[in-house]
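>>> got a predicted model here, sequence first, then my questions.
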Amino acid sequence: MEQLEKVFLQAQPDCEAFAELLDQEQQALINRDMDELEKLLSAKAPLVDALAHHDLAIRTWCSQIGIAPGDGLEAHIRSSGAATLLEVYSAFQNALQRCQAANLRNARLVRHNQQATGRLLDLLRNQGEASQSVYDRQGVASRSGNQRNLTKA
């Protein structure tokens, strides 16, 4: 059990550091700061490796004693009566949940930005409203008599 407690003690600060980077990534995504995003990607790589190492250690420990990671591990820790281990595990779980929430938030932000960029590209390619085209596919001004409302341009 001491080995598992040690893994949780090492994993928690890594989770918290990763969550902090995800918060910074959110701001860089909002600002569309590609230079900052590249820096953050480089900073996240060693933490991803460390978290993968912690995950492997937890899974190995679980397989050695014949329990399933996740709910099985939590039930085992709760039934062990080791208050310190339960406290460390809970702190680790909280940090892990913060990482997951921040990662999902950033993924939604990326999808939103991709959709907005796609719509803008469609407008530039004249794929949005064919009947009110300003330019044809060759980039030549449309010869139709239809005037396009400025808000639709």
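That came in fine, so what should we check first?
>>> when you work out contacts or count neighbours from here on, use the C-alpha atoms and nothing else.
Noted.
>>> helix, strand, or coil at the most centrally placed residue in the chain?
A centroid search over the chain (CA atoms, centre = their mean) returns Asn103, at 2.5 Å, as the residue closest to the centre. Following DSSP: H, G, I helix; E, B strand; the rest coil, Asn103 is assigned to helix.
>>> in this structure it contacts Leu21, no?
No - look at Asn103 against Leu21 with CA atoms under 8 Å: they stay out of range, at 10.1 Å.
>>> contacting residues for the residue nearest to the centre of the chain?
Leu22 (CA atoms under 8 Å, 6 or more residues apart in numbering).
>>> with Gln3 instead?
Applying CA under 8 Å, 6+ apart, we find Gln3 in contact with no residue.
>>> and it, how far from Val88?
12 Å (CA to CA, to the nearest Å).
>>> likewise Ser131?
63 Å.
>>> neighbour count winner among those two?
Legend: neighbour count by other CA atoms under 10 Å for Ser131 and Val88, higher for Val88 (18 against 9).
>>> okay, pairing it with this:
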Amino acid sequence: MSDALLSLINGDIDAARQLLQLIDDEYQALQARDLAQLQQLLEHKVPLMQQLERNGRERAAALQQAGVSVDRQGLEQFAQRSGNGELLVRGDELGALLDQCQDANQRNGRIIRAGQASTGRLLDILRGQDTPNLYDRRGSSTQSSRQRPLSQA
């Protein structure tokens, strides 16, 4: 059973490395605003994330079946019982890689949200819903309350 668990962890380490590389590539594509590249990256990310999720459930089931908790402490207990110290080392490596993936993904999410907000403000200006402040000759701001459809902008 420890060999099967180690095999799952090793497979997930490879998948997490690939996912981290794809997330870094996604960051570059976001900077370049390359939508075609982003679509390709997404198509490659989804199967890796599904594999990580599926294997995570299998690892959790194996630890529960062994009667230990489904966390690092449980993995440590299982590694001690089975005499396979590599399980804990590889488990820690997987955990660190998954943390890196999460941090990089959150970074990309912030970039996406900033782009969405910027695009939304520009569309509001074009539609006449959020006009920039203009000043008249007395220095007071004027607001145009007239809204127009985007086709007339």
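Sure thing, it's come through. Because the structure is a prediction, the values reported are computed rather than measured.
>>> what's the TM-score once they're superposed?
Put the two chains on top of each other and the TM-score (TM-score structural alignment, normalised by the length of structure 1) is 0.77; 138 aligned residues with a CA RMSD of 2.3 Å.
>>> what do we get in structure 2 for Met34 of structure 1?
Using TM-score structural alignment, the partner of Met34 of structure 1 in structure 2 is Leu35.
>>> do the same with Arg108 of structure 1
So, by TM-score structural alignment, Arg108 of structure 1 is matched to Arg110.
>>> how many other residues sit next to that match?
That count, for Arg110 of structure 2 with other CA under 10 Å as the rule, works out to 11.
>>> does it lie in a helix or a strand, and which?
helix 86-127 (DSSP states H and E).
>>> now that helix on structure 1. Mean distance?
Superposed on structure 1, helix 86-127 of structure 2 shows a mean distance to its aligned partners of 1.2 Å (mean CA distance after the TM-score superposition for structure 1).
>>> against which helices or strands is the helix or strand that comes right after that helix packed?
Downstream of helix 86-127 of structure 2, the next assigned helix or strand under DSSP H and E is strand 134-135. Packing partners of strand 134-135 of structure 2 (3 or more CA pairs under 8 Å, 6 or more residues apart in numbering; DSSP states H and E): strand 141-142.
>>> now for the strand it packs on, which elements pack on it?
strand 134-135.
>>> tell me the counterpart of Leu120 of structure 1 in structure 2.
In structure 2, Leu120 of structure 1 lands on Leu122 (TM-score structural alignment).
>>> what's the separation between its match and Gln147 of structure 2?
For Leu122 of structure 2, the distance to Gln147 of structure 2 - CA to CA - is 14 Å.
>>> then Val68 of structure 2?
The value you get for Val68 of structure 2 to Gln147 of structure 2, if CA to CA is used, is 63 Å.
>>> just Leu134 of structure 2 next, same as before
Taken as CA to CA, the span from Leu134 of structure 2 to Gln147 of structure 2 is 16 Å.
>>> and Arg107 of structure 2, by the same measure?
Distance from Arg107 of structure 2 to Gln147 of structure 2, counting by CA to CA: 35 Å.
>>> kindly report the same for Asn55 of structure 2.
53 Å.
>>> in structure 2, what residue corresponds to Arg137 of structure 1?
Using TM-score structural alignment, Arg137 of structure 1 sits opposite Gln147 in structure 2.
>>> hmm, back to that, residues in contact with the match of Arg108 of structure 1?
Arg110 of structure 2 neighbours (CA under 8 Å, 6+ apart): none.
>>> surely Arg59 of structure 1 meets Gly72?
No - taking contacts as CA under 8 Å, Arg59 of structure 1 lies outside contact range of Gly72: 11.3 Å.
>>> looking at these two, which is more packed in?
Comparing Arg59 of structure 1 with Gly72 by other CA under 10 Å, the one with more neighbours is Arg59, at 16 against 13.
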